[in-house]
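J.: I'd like to go over a predicted model; first the sequence, then the structure.
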Amino acid sequence: MTAAAWIRRLEPLLLAALGALHSLIFVHTAAWPLQLLCVALLAWRVQAAPPRRAALLGWAFGSAWVGAGTWWLFVSMHRYGGLPAPLAMAAVAALALAMGAYLGVAMGLYARLRRGRGVLPDALLWAALWLLAEIARGTLFTGFPWLASGYAQVDAPLAVLAPWVGVYGIGAALALLSALPAVAARMGARALGLSLAGVAAVLGLAAALGPAAFTLGHGTLRVSLVQSNVAQDEKFAVEHLPGALQWLRQALDAAQGDLVVAPETAIPLLPQQLQEFDPNYWPALRERFEHSPQAALIGVPLGDFEQGYANSVLGLSSHTADRDPYRYDKVHLVPFGEFIPTGFRWFTRLMEIPLGDFERGPLNAPSFVALGQRLAPNICYEDLFGEELAQRFGEPAHAPTVFVNVSNIGWFGQTVALPQHLNISRMRTLEFQIPMLRATNTGVTAVVDEQGKVTAQLPSFTRGTLDAVVQAREGVTPFAWWAARAGLWPLLLAALATIALVLLRVRRA
């Protein structure tokens, strides 16, 4: 067998290795140029491939990208969910292959539609199909946008596009800049040189200009963010509950911030269960915050097993002393972990999930108005969906001035899931140019400012309270404005229009 034949046979495996390498950049974001190289190499190999071959290469790259980046799902299903290891590994592999199929279809379409009559038309076609694949992965069947390509650019020059076009727009720009030299390489040294110079010029200009400012300072808050650090296999265990709840109560009582935040399901009991456990626990917390100048947001499940229950955040302040606490119910639930997809109840029954079939809250939830600020809670996985958070910016006078994310990703142990999630939150602050407070069970508990910078952080897997000062921001970015009104449709239509214009131009030529 010739060397060329061996390379052809091994090429899907090589592209899979490249996809796995690509997944590392979502943690090590300072290595963002490597992402451009990985995507450019994929584009280069797809250029000469027939449609079926291109689809296979895209599928290999995309599946390894998702699989290597989300292997920690195995920890949640096997270590904490009790699923047998072979079945947990198969589930992660099945998810990766399914998510990789979006990129595979896009690459197959690219190979079928491209005509090789110009660097820019082919590169634009590549970027438009890349964008369609990412939007499809992030929205269809409730969506799984974890590791969307734009997140790896959070520390890169292309991050200046965030307040204009959001993470998917950044991904499209990344795809375009990566495809230009890949397409040009097959058209001669002069074309390659010009394309590389163009890419360098765009990145240099973006770095020099920096982000435009769309929001203004709206006062400061002293915050206390509680990190309870309860191991996931102890969180719902009866023998560990007294100690964990006692520590939480002491931490909340001792907190000095104007705003005190406890993580997702910091109190892991439904109201009736908490009442039976300690009738005075919740009344004492209300007394603590409703008769003081401080305010609190506390993660707690609400409802009951008969009528249904929600993954919620309750807000307490002097304004709730004579009324019900503020309530936010999680909207975008995690498949299998928080709701059971049709036909998969057999699968979830194999896992040990105490609360696993939540009700959804309203999409456009009001903010918690306290301390002169409009505080917008979101729970864990929800901060992946910028287009959904944008719904809260439809009326500028009521738009949030601070995001508050409460999370429990103790399900995934000491893995790369934690820094990946932090970078997702950082991207949200760039898109909306308002800060994000992150109070988590095991990490990363942090304050992220409107420029995506982590200004304060608590060491992960430690028990404690992060005290910091955050500047609230008021205003609406272009992304927040158009996504609040049209969701991701503008990007979707832009991708379809680009494909149509490129094909029309090629046919006329």
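T.: Received, thanks.
J.: Only C-alpha atoms from now on, for both contacts and neighbour counts.
T.: Fine.
J.: Tell me where the protein has strands.
T.: Here the chain has its strands, by DSSP state E, at 215-227, 259-262, 295-304, 308-316, 326-329, 368-370, 373-379, 402-407, 436-440, 446-448, 454-457, 464-475.
J.: Can you say which of those strands is packed in most?
T.: Stretch with highest mean neighbour count among the strands of the chain: strand 436-440 (a mean of 31; mean count of other Cα atoms under 10 Å).
J.: what's in contact with it?
T.: Outside strand 436-440, the residues that touch it by Cα atoms under 8 Å, 6 or more residues apart in numbering are 225-228, 261-264, 402-409, 425-426, 429, 444-450.
J.: sorry, back to before: which among the strands of the chain is found nearest to Gln273?
T.: Among the strands of the chain, strand 295-304 comes nearest to Gln273, with 9.1 Å by Cα to Cα.
J.: so how far is Thr215 from the residue nearest to Arg52 when sequence neighbours are not counted?
T.: Closest residue to Arg52 apart from its sequence neighbours, by Cα to Cα, 6 or more residues apart in numbering: Gly108 at 6.0 Å. Noted for Gly108: a distance of 42 Å to Thr215, by Cα to Cα, to the nearest Å.
J.: can you check His78 too?
T.: 44 Å.
J.: How about Ala417?
T.: Here Ala417 is placed at a distance of 30 Å from Thr215 (Cα to Cα).
J.: now Val46
T.: From Val46 across to Thr215, the span is 42 Å (Cα to Cα).
J.: Alongside the first one, take a look at this:
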Amino acid sequence: MPEPTRDAARRATGPRALLPLWAAVLVAVAAGLVLDLAYPSVGWWPLAFIGAGLSLVTLIGRSVWGSLLVGFIFGITFYLVHIMWLNRYLGVIPWFALAGAATAYVTLGSVLITLAYRWMPKAVPGRWAQLVLTPLLIAGLWTLRELVTGSWPYTGFPWARLGMSQSESPLSHLTSWIGVSGLSFLMVAFTAGVIEWLRLRQWSDVRTAIPVAAVGVVLLITPQFPTTPAGTMTVGSVQGNGPSGYFDARKPNDILNAQLSASTELFGQDMDVLLWPEGASIRIRSRTRRRRQCSTVCRRRWMLRSS
């Protein structure tokens, strides 16, 4: 088939799937595991680009049902590993519930990304649209999903935004200009740009590498936002070993007394502020009684603090 005819057929039907569905499922599992390794618990930050890239590859050319499947597999694999610590403090049910809720956002976002890969060549054909507009659209959809996940419901669950994986990387200073969401956007734009450049297969034309190279330069050479020193302060912090788990048995003031005991050595030290952990001063008499007395807003706050 001549090249113009092939391009026309591709625009009419959308891109061909890069992977069969069974392979896409396996790659989605790998993507979730690889992406988790980029975050501070392990800290191999370059893997964020690989994990995100693998997840995008599984969505290109998929059907809606196929993207629901691979998006779910990617999301549940990532979140079950990423927030495994939740099982220690809250138990198995809250761990699976939160991972499932976050995965729902990933799954729906995956469908939007699949549709963007399908419709973009039809709406704006041409290689420059593929190299510039498609990566920007994919990055925008990824970042939109992160913003919604981090905002709703109950103020959301903003952990695991892609930009947070770069806290120990040379790219962390970019957040001083564009925030975590802006860094997520640039990372996905760069990753999606590399994928589109490879899919185009016109590597001999140096001009095709300009868009992705431009994003790479922005990531690498943007200096930190200039700041002016405003003085210093001495901060003390403690983490009392109290019964702070959601299902821990405790008496009134147990958590408070644990923080007071841990703070004893710091009393009298020359410091400006002493930091205690979240919920350190809460005093719980009876959960049943507390629930009855609180309004809906109060009850939500209590559940967050007591966790």
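T.: That came through fine. Given the structure is predicted, the values throughout are model-derived calculations rather than measurements.
J.: thinking again about what came up before, tabulate the strands of structure 1 (JSON lines), appending distance to Ala173 of structure 1.
T.: Output for these, formatted as JSON lines (distance: least, Cα to Cα, whole Å):
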{"stretch": "strand 215-227", "distance to Ala173 of structure 1": "24"}
{"stretch": "strand 259-262", "distance to Ala173 of structure 1": "37"}
{"stretch": "strand 295-304", "distance to Ala173 of structure 1": "37"}
{"stretch": "strand 308-316", "distance to Ala173 of structure 1": "36"}
{"stretch": "strand 326-329", "distance to Ala173 of structure 1": "35"}
{"stretch": "strand 368-370", "distance to Ala173 of structure 1": "36"}
{"stretch": "strand 373-379", "distance to Ala173 of structure 1": "28"}
{"stretch": "strand 402-407", "distance to Ala173 of structure 1": "27"}
{"stretch": "strand 436-440", "distance to Ala173 of structure 1": "25"}
{"stretch": "strand 446-448", "distance to Ala173 of structure 1": "25"}
{"stretch": "strand 454-457", "distance to Ala173 of structure 1": "25"}
{"stretch": "strand 464-475", "distance to Ala173 of structure 1": "25"}
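J.: Run through the residues that contact the alignment partner in structure 2 of Ala128 of structure 1.
T.: Residue correspondence to structure 2 (TM-score structural alignment): Ala128 of structure 1 is matched to Gly140. Shown in contact with Gly140 of structure 2 (Cα under 8 Å, 6+ apart): Phe185.
J.: next one: Ala16 of structure 1
T.: With Cα under 8 Å, 6+ apart, Ala16 of structure 1 has these contacts: 57, 60-65.
J.: Glu146 of structure 2 now?
T.: If you count contacts by Cα under 8 Å, 6+ apart, then Glu146 of structure 2 has 158, 161, 181 around it.
J.: conserved subset of the residues you listed in structure 1?
T.: For those, the subset whose aligned partners also touch in structure 1 (both residues aligned by TM-score structural alignment, their matches' Cα atoms under 8 Å) is 158, 161, 181.
J.: what's the closest of those to His82 of structure 2?
T.: Using Cα to Cα, Arg161 comes nearest to His82 of structure 2 of the kept ones among the contacts of Glu146 of structure 2, at 11.5 Å.
J.: now the contacts of Glu146 of structure 2: which count as buried?
T.: Neighbour counting with 16 or more other Cα atoms under 10 Å marks 161, 181 as buried within those.
J.: Include distance to Ala97 of structure 2 when you put the contacts of Glu146 of structure 2 into CSV, please.
T.: Below are the contacts of Glu146 of structure 2 laid out as CSV (distance: Cα to Cα, whole Å):
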residue, distance to Ala97 of structure 2
Pro158, 16
Arg161, 19
Ser181, 25
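J.: Now intersect the contacts of Glu146 of structure 2 with the helices, please.
T.: In this view, the contacts of Glu146 of structure 2 that belong to helices under DSSP state H are Ser181.
J.: of the contacts of Glu146 of structure 2, closest to Gly193 of structure 2?
T.: Closest approach between those and Gly193 of structure 2, by Cα to Cα: Ser181, at 18.0 Å.
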